[in-house]
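1. Predicted model and sequence below, questions to follow.
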Amino acid sequence: MKKTVHLRITGHVQGVGLRYSVYQKATSLGITGYAENLYDGSVEVVAEGDEESIKELIHFIKTGLRWARVDNVEERWLEYKGQYKDFRIY
């Protein structure tokens, strides 16, 4: 089933390649959306795609980022709307 999730990732997550790593993983999983640095030092990710693929992406964010220190991943699941054609970094 297709879903959309809005993530807010906190910790030492800017300037460490997190957005690019998320982009690579999301693209490999067929997920669309974006990753963006926020002014408060967190990273926002919006991901659309297969629910299991999104869960795999979230697991990767929590455990697979070598240079980042992820303290928290806030998840907000939303209805799938198909708003994105690809995955982008802002």
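-> Yep, that arrived.

2. Please make it C-alpha for all contacts and neighbour counts, starting now.
-> Will do.

3. can you pull out the helices in this protein?
-> 18-28, 51-63 (DSSP state H).

4. Could you say which one of those comes nearest to residue 42?
-> Comparison of these against residue 42 by C-alpha to C-alpha identifies helix 18-28 as nearest, at 10.6 Å.

5. how far out from the middle of the chain is the closest one?
-> 8 Å (C-alpha atoms, centre = their mean, to the nearest Å).

6. Please apply the same query to stretch 43-54.
-> 6 Å.

7. ok so, going back, residue 87 is nearest to which of the helices of the chain?
-> helix 18-28 (6.4 Å).

8. another structure for you, compare them:
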Amino acid sequence: MDEEVNEEVRLTAWVRGRVQGVGFRWFTRANALEIGGLTGFALNLGDGRVQVVAEGSRENCHRLLEWLRSADTPGQVTGVTEIWDTPRGGYGGFAIR
């Protein structure tokens, strides 16, 4: 189990609801940095969703996903869709785009 928890993964999540104009990307970045060991970005999409891409250990990506689905986020999240993949790398940190 330990190997699976520490496995490096790529999480891509699409967050629906009132998540633009409420500091959602900034708080997502702050949370990713607090969790630690995550790189990626948060991006506002034209349809009102926020796309979050995070690469790091499976455990830390799950922690970020749990936060995205929690009541602690700014605005109002009505749903989160995610996919898991292998990391592609190339991120210097966690950016707001």
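-> Received it, and whenever you're ready, just let me know what you need. Predicted model only: the values in this text are computed from it and were never measured.

9. returning to that earlier point: which of the helices of the first structure sits most buried?
-> helix 18-28 (a mean of 19; mean count of other C-alpha atoms under 10 Å).

10. so that helix corresponds to what in the second structure?
-> Alignment of helix 18-28 of the first structure against the second structure: residues 24-34, by TM-score structural alignment.

11. For the aligned partner of residue 89 of the first structure in the second structure, which non-adjacent residue is closest in space?
-> Aligning on TM-score structural alignment places residue 89 of the first structure opposite residue 96 in the second structure. Spatial nearest neighbour of residue 96 of the second structure, excluding adjacent residues (C-alpha to C-alpha, 6 or more residues apart in numbering): residue 42 at 5.1 Å.

12. can I assume the one you found is in contact with residue 95?
-> Yes. Counting by C-alpha atoms under 8 Å, residue 42 of the second structure touches residue 95, with 6.5 Å between them.

13. And those two? Which one has more around it.
-> Ranked by neighbour count (other C-alpha atoms under 10 Å), residue 42 of the second structure and residue 95 place residue 42 first, with 23 against 19.

14. And that one, how far from residue 80 of the second structure?
-> For residue 42 of the second structure, the distance to residue 80 of the second structure equals 14 Å [C-alpha to C-alpha, to the nearest Å].
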